[in-house]
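Undergrad: Next come a sequence and a model predicted from it.
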Amino acid sequence: MFSSLNIFRIVALLEGVSYLLLLFIATPIKYLVNDPQYVKLLGMPHGLLFVAYVALAVLFKKQFSWNNKTFLIVLLAAIIPFGTFYIDRKYLKPLSENG
C-alpha cells in the first residue's frame, strides 16, 4: 500500500502545490482585486500541510540517516517556492527507488 516514505512524498507535493497557489494566485488576487477569500480558502490547508511536512521530516531524520545539513535543507525547502519539489527529486525519490 502506502509506505511512510510515499506518504511523506505526497505531503511534500501537496505542500508545494498549496504554497504556490497561495503565493502566486491567492495573494495577488487579495491585493490586486481586494478579494481575500482565496487566501482564507487556501491558508488553512497549506498551514496543515506545512506542519505535516515539518513533522514528517523530523520523524524521518533518523530513519533516512540525514545529517544536520541535509535535514536543514529539507526543512528550509518548505519555505522556498518549488523547494519541496526539489527535495522530492533529490532526496526522497532515490530512497523510494532503492526500496
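TA: Structure's in. What do you need? Residues are numbered from 1 along each chain as shown.

Undergrad: From here on, just use CA atoms for contacts and neighbour counts.
TA: OK.

Undergrad: Would you map the strands across the protein?
TA: According to DSSP state E, the chain carries no segments that qualify as strands.

Undergrad: As a check, name the ranges of all helices in it.
TA: Assigned by DSSP state H, the chain shows helices spanning 4-21, 27-32, 37-63, 68-76, 83-87, 93-98.

Undergrad: before we go on, here's another structure to hold up against the first:
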Amino acid sequence: MGGALTRYRVIAWIVGVVLIVLVVIGMPLKYLFDNAVVVETVGPAHGFLYMVYLVAAFDLARRADWPLKRMLGVMLAGTVPFVSFYAERRATAWLKKPAERTPEPVAG
C-alpha cells in the first residue's frame, strides 16, 4: 500500500498546484485582462491530471478498504483549490494511524 499512497500523494500535490495556477493566475488573466493563454494551456492539463488523480485516489481507497463516502470525498478534493492538500494530509494520517497502534513484539 505504500506505493499507492506515494502515487496518490504526488498526484494530489501536482493537481493542487496546477489548480491553484489555473484559478489564481489563469482566471484573473482571462477575465480581467482578456488574456486566456494560461487557461487554454493549464486548463486541459488540469483536466488530464485530475483523471490521473481520480485513478490514484480510487486505487488507494480500494487498497485501504475505505468506505464509499470517504473515497468520494477524497476524489472530489481535487476540484476545489487548496483542498487536495488537506485531503492528502488526511489520507496519509488515516493510513498511518493503524500502524502506530500496532504493538511491538516483545523480545524474550
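TA: Right, received. Where do you want to start? What you see is a predicted model; the values in this text were computed from it and never measured.

Undergrad: List the TM-score for the superposed pair.
TA: Scored against TM-score structural alignment, normalised by the length of the first structure, the superposed chains reach a TM-score of 0.86; 98 aligned residues with a Cα RMSD of 2.0 Å.

Undergrad: circling back to that earlier point, tabulate the helices of the first structure (JSON lines), appending mean neighbour count.
TA: As requested, the helices of the first structure are exported to JSON lines (neighbours: other Cα atoms under 10 Å):
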{"stretch": "helix 4-21", "mean neighbour count": "19"}
{"stretch": "helix 27-32", "mean neighbour count": "14"}
{"stretch": "helix 37-63", "mean neighbour count": "16"}
{"stretch": "helix 68-76", "mean neighbour count": "15"}
{"stretch": "helix 83-87", "mean neighbour count": "21"}
{"stretch": "helix 93-98", "mean neighbour count": "11"}
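
Undergrad: Leaving out sequence neighbours, find the closest residue to the residue nearest the centre of the second structure.
TA: Most central in the second structure under Cα atoms, centre = their mean is Ala12, positioned 2.7 Å from the mean C-alpha point. Nearest non-adjacent residue to Ala12 of the second structure, counting by Cα to Cα, 6 or more residues apart in numbering: Ser84, 5.7 Å away.

Undergrad: Which residues are in contact with that neighbour?
TA: 12-13, 15-16, 74, 77-78 (Cα atoms under 8 Å, 6 or more residues apart in numbering).

Undergrad: now with 10 Å?
TA: Counting by Cα atoms under 10 Å, 6 or more residues apart in numbering, Ser84 of the second structure touches 9, 11-17, 19, 53, 74-78, 90.

Undergrad: What does it correspond to in the first structure?
TA: Counting by TM-score structural alignment, Ser84 of the second structure lines up with Thr84 in the first structure.

Undergrad: With Asp65 of the second structure instead?
TA: Under TM-score structural alignment, Asp65 of the second structure pairs with Ser65 in the first structure.
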